[in-house]
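[1] Pasting a predicted model and its sequence here:
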Amino acid sequence: MNTSVNVNVWHPPPASVFKLNFDAAIFSDLNSSGVGAMIRNEKGEVVAAILAKGPPVGDSEEAEILACRKVLEFAIDASFSELVNEGDNVNVMKSISSTGVNQSRLGHIIEDILSLAHGLRWVNVSAV
């Protein structure tokens, strides 16, 4: 019998680059959202982390985009300048890595994220 299982395995960033993994949550009963993130080095060691309460959101896409902006601000404030920014919502991460103008309802937040990322020395956006 041959069984295959998809397993997500953490991959380290390149040397001297840090990996920022984040996720968002929606707490409908509390009328809020939340964000959690870890920044790891090439050895997988956590060098910074954040948990924060967010505003009420309409859907998971909005929660993920707001979370991405929050954690990118956190990383910049903590003086990280070379990052792999990794989230789990493929559509959000594609929107952030797109070069075109985003005219969606959340486009203004995506523009904020791109502006923040522009201030980094090196950034790569990926989805898990």
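    Thanks, I have the structure now. Numbering: from 1, shown residues only.
[2] contacts, neighbours, all on C-alpha from now
    Fine.
[3] quick one: buried residues of the longest helix along the chain?
    Using DSSP state H, we find that the single longest helix of the chain is helix 60-77. The neighbour-count check on helix 60-77 (16 or more other C-alpha atoms under 10 Å) flags 61-72, 74-76 as buried.
[4] how far does that helix sit from the chain's center?
    Distance of helix 60-77 from the chain centroid (C-alpha atoms, centre = their mean, to the nearest Å) equals 6 Å.
[5] ok, second structure coming up, stack it against the first:
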Amino acid sequence: MYAEFQASQFAPEAQFRPSCHHKCCWKAPHPELVKINSDGAIFPNLNKAGIGVVIRDNKGLILASCSKKLPKAYSGEEIEALAAALALSFASDIGFSRAFLEGDLWTVYRALMGDDYSMASFGLLIKDAKFEAQKF
């Protein structure tokens, strides 16, 4: 598993810029739930993208995490929808059944919560994420 983690890391020349310029605070989920935070990053100069997932309990203790390197630079909506689907699949695979998912792109969140997404460029990715959400 460590080798897979090492292989998923980006080249040192990749530059990271914070997407959030305001103060962000983590908020605890209900004690019976775990909180799944997912995020995607795009590296257009490298034609790559990445996804990260962190699962925490209500005290903020990290219970599990994963990351994935993708060989294509997706759109913001696509990478966030992919991140949501991966996060839900990962959480289900390792045994969590009650969870709260949090991401940072409002259009993806609205699509996950509603039914009006099928014509969006990321509609099939939302469908995948909703399929994974049925496991909770």
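    Everything's here; your move. Fair warning: this is a prediction, and the values are worked out from it, not measured in the lab.
[6] Run through the neighbouring helices and strands of the longest helix of structure 1.
    Here helix 60-77 of structure 1 touches strand 18-27, strand 32-40, strand 46-54, helix 90-97, helix 107-118, going by 3 or more C-alpha pairs under 8 Å, 6 or more residues apart in numbering; DSSP states H and E.
[7] now the angle from the fourth one to helix 107-118?
    Going by axes from the mean of the first three to the mean of the last three C-alpha atoms, to 10 degrees, helix 90-97 of structure 1 is angled at 60 degrees with respect to helix 107-118.
[8] Tell me the residues of structure 2 aligned with helix 90-97 of structure 1.
    On structure 2, the counterpart of helix 90-97 of structure 1 by TM-score structural alignment is residues 106-113.
[9] quick one: the matching stretch to structure 1 mean distance?
    In the superposition with structure 1, the average deviation recorded for stretch 106-113 of structure 2 is 0.8 Å (mean C-alpha distance after the TM-score superposition for structure 1).
[10] And the contacts of that stretch?
    77, 80-81, 103, 117, 126, 129-130 (C-alpha atoms under 8 Å, 6 or more residues apart in numbering).
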